[in-house]
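Student: please find the sequence and the predicted model below.
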Amino acid sequence: MTLHRRTLCAASLGLLAARPSWAQDGYPSKPIRIVVPFAPGGGTDFSARVFSAKLGERLGQPVTVENRPGAASTLGTAYAVKSPPDGYTLLVISGSYVVNPSLYKLGFDPVNDVEPIIQLTESGYVLVINPRVPAQNLADLLELMRRRPGELTYASSGQGGHLQVVTEYMLGLARVQAKHIPYRGTGPAVADVLAGTVDMMFGGTEALMQYVAAGKLRAIAVGTPKRLAAYPDLPTVAEAGVPGYEVVAWHGMLAPKGTPPQIVALLNRHMNAVVHDKAINEKIAPQGVDGAGGTPEQFRALLKTEIERYAQVVRDAHIKAGE
């Protein structure tokens, strides 16, 4: 063997030795789990399960969903972000992720101590009222709250949760007041609005529009910047009476800090294909949910912007964390 060939072989062996274990194993070489920091049955759980099966098909490994609810999603979130950064534990988050930093001591930086992978979905929070409330549109509802400050009630999925924050955001911009009635989850909150025990609530289209279609609730407006394609007759909050109000409901995927950039890029590439898959969108579009996609950098920028915006809402409305 010539000196030149021996040098090339030695260099090649050195490169092989320097390759990280994930490259040697051919990531992924075993099942991947997606942590959902909420109980089964909610919007975050739905999104994680819809996308996980298709991701598993593309990666050639099972992708399972593990629910770890508790403490306004902070328990499951902390567990996932502190897991080994090897690409085998991922986290699906929702809007509560950008509210919690203003309410809880997290023990990690929600922007810089994670590896954002992708924004999975975007949809709208729809404002609904019980049909017995004497209002046909948002202007009527705001006028009613001005005449009866603090008398009307709104439900949310929990004290200090995202639904309380987005509601208080609208109330603050409109300079009206309503009484907050927190529940342990979206399901019980919806049930009491249906029963007329509570007057109104913001919630995901996938949770509420079925009752609007059945005539059991009245949809007033949607919080997105533009009208939703699935509900073109439903005005936005901004155009219906509260200029400047824009709230997009979304889900996204994170990995623990230190996950190799090659794994993040691989997952981002596959997830972009998944969220734009025709079969997936046929399943989520009727719920008023769209696949989002984009780069990790775009998702990190969204997290930063949303955390800053909702911190201001929490301060202005004096919102406190739940027990």
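Tutor: All right, it came through fine.
Student: going forward, measure contacts and count neighbours with C-alpha atoms only.
Tutor: Fine.
Student: so residue 226 touches residue 237, yeah?
Tutor: No. Judged on Cα atoms under 8 Å, residue 226 makes no contact with residue 237 at a distance of 9.5 Å.
Student: second structure for comparison follows:
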Amino acid sequence: MMKCKFAIATAVLSLGFLPVVSQAQSYPDRPITVIVPFTPGASTDNLTRAAAKGLQDILGQPVIVRNQPGAGTSIATNAALRADADGYTILMQSSGFMTSLYGMKNPGYKMSDFNAIGALGYTPFIMLAQNEDYAKSLETFVDYLKSNTGKLNVATLGEGGVHVLLSNAFQKEAGFKWTNIPYKGGAPAMNALLAGDVVSYSATVSFATSQKGQDRITPLAVTSKTRSEFFPDIPTFAEKGYPGVYALADYGLIVRSDTPDDIQKKLRDAMAKVMNSKEMKEVLRNLGMEPFDGDATAYEKQINEFAEFYAREAKALNMPVN
């Protein structure tokens, strides 16, 4: 009887010394889904699909892209939040991830619900104006705006997005007033600028590169901290004394924050390899985007900085801040 008890005790005790298998060792053992909050064929969709192909090659499992556009990216975000926190559902995030936090009363998620696994790239905004004498430089344009304060219109995309926040920040720092006119997309906003319905529109640099041959439009300043490689002769707003006019349309991949740490690390390591590849750098250049200089931790810090800016400006506009 004692021998039997000893044998059982030994067997139970030995179980405690079995090697612990990390979840990441077997991950992934089935396909991974990347949810994209934009329609198929958009530049952001093409960028994500290129990254998904790279992740698939490294991780050895299919990485499937699923498009779920709508409601300022919140439909896709909430779909990712409802999925299991196991690393098999990844969300492609953009500035819309943050703008929905203040543009919607109940977006259904918080910043703390997700962690970054890596940046895909970014594009700053660039202020465009008609090629007139008053817009030969940002200085002359500001003089014109001040002398016509309250009389002019500027194009924005929607009524609560980053364009409105940039417009608000520029008005405050430069000391003038104009009226935000919402448009449903970059093309109609550009047409309004060409028609003279508005005096300015801040397009993404990736969009503006397609307009470089348009001699009726002139670029004035970019909203990044450093000059854009696609418009190296155009100054930043900060260079001209307006440091608060700062925003990027950034894109990256995130997962639920309660995803196991070892799986998050595996995804971050894989993303770093993908984004350092020549293929992805070429994809970014072809799309008019720039690579993010930093790891997932630095990218997460940048996201939080943007969120603080958006929340501050949204509060000034009396928009809901969650």
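Tutor: Yes, it's here. This structure is a prediction, so every number in the text was calculated from the model and none was measured.
Student: that older thread, between residue 226 and residue 237 of the first structure, which has more neighbouring residues?
Tutor: residue 237 (26 against 16; other Cα atoms under 10 Å).
Student: any idea how far residue 176 of the first structure is from that one?
Tutor: 14 Å (Cα to Cα, to the nearest Å).
Student: show me what the longest strand along the second structure is packed against.
Tutor: Longest strand of the second structure, by residue count under DSSP state E: strand 114-130. Using 3 or more Cα pairs under 8 Å, 6 or more residues apart in numbering; DSSP states H and E, the elements in contact with strand 114-130 of the second structure are helix 43-59, helix 186-195, strand 200-204, helix 205-208, strand 217-222, strand 248-256, helix 261-275, helix 296-316.
Student: just send these back as JSON lines, with mean neighbour count and distance to residue 116 of the second structure too.
Tutor: Shown next, in JSON lines, are these (neighbours: other Cα atoms under 10 Å; distance: least, Cα to Cα, whole Å):
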{"stretch": "helix 43-59", "mean neighbour count": "19", "distance to residue 116 of the second structure": "15"}
{"stretch": "helix 186-195", "mean neighbour count": "17", "distance to residue 116 of the second structure": "28"}
{"stretch": "strand 200-204", "mean neighbour count": "26", "distance to residue 116 of the second structure": "23"}
{"stretch": "helix 205-208", "mean neighbour count": "23", "distance to residue 116 of the second structure": "23"}
{"stretch": "strand 217-222", "mean neighbour count": "24", "distance to residue 116 of the second structure": "26"}
{"stretch": "strand 248-256", "mean neighbour count": "24", "distance to residue 116 of the second structure": "4"}
{"stretch": "helix 261-275", "mean neighbour count": "19", "distance to residue 116 of the second structure": "8"}
{"stretch": "helix 296-316", "mean neighbour count": "18", "distance to residue 116 of the second structure": "6"}
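Student: could these go into CSV alongside distance to residue 21 of the second structure?
Tutor: Output for these, formatted as CSV (distance: least, Cα to Cα, whole Å):
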stretch, distance to residue 21 of the second structure
helix 43-59, 18
helix 186-195, 50
strand 200-204, 46
helix 205-208, 45
strand 217-222, 50
strand 248-256, 22
helix 261-275, 11
helix 296-316, 25
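Student: nearest to residue 288 of the second structure, of the ones you listed?
Tutor: Of all these, it is helix 205-208 that lies closest to residue 288 of the second structure, at 4.2 Å by Cα to Cα.
Student: same for the closest one, what does it pack against?
Tutor: Secondary-structure packing of helix 205-208 of the second structure (3+ Cα pairs under 8 Å, 6+ apart): strand 114-130.
Student: identify the residue of the first structure aligned to residue 4 of the second structure.
Tutor: Taking TM-score structural alignment for the superposition, residue 4 of the second structure sits opposite a gap in the first structure.
Student: the longest strand of the second structure vs the first structure, mean deviation?
Tutor: Compared with the first structure after fitting, strand 114-130 of the second structure deviates on average by 1.8 Å (mean Cα distance after the TM-score superposition for the first structure).
Student: measure how that strand sits relative to helix 186-195, angle-wise.
Tutor: Interaxial angle of strand 114-130 of the second structure relative to helix 186-195 (axes from the mean of the first three to the mean of the last three Cα atoms, to 10 degrees): 20 degrees.
Student: check which element follows strand 114-130 of the second structure along the chain.
Tutor: The helix or strand immediately downstream of strand 114-130 of the second structure is helix 138-147, counting by DSSP states H and E.
Student: list the buried residues for stretch 127-142 of the second structure?
Tutor: 127-130, 134-135, 137-138, 141-142 (16 or more other Cα atoms under 10 Å).
Student: helix, strand or coil for residue 245 of the first structure?
Tutor: Counting by DSSP: H, G, I helix; E, B strand; the rest coil, the backbone at residue 245 of the first structure sits in coil.
Student: test my guess that it contacts residue 223.
Tutor: Yes. Using Cα under 8 Å, residue 245 of the first structure is in contact with residue 223, at 6.8 Å.
Student: now for those two: what residues contact both?
Tutor: 237-238 (Cα atoms under 8 Å, 6 or more residues apart in numbering).
Student: compare these two (neighbour count), which wins?
Tutor: Each of residue 245 of the first structure and residue 223 has its neighbours counted (other Cα under 10 Å); residue 223 has more, 28 against 19.
Student: mind listing what the more buried one touches?
Tutor: Contacts of residue 223 of the first structure (Cα under 8 Å, 6+ apart): 124-127, 236-238, 245-248.
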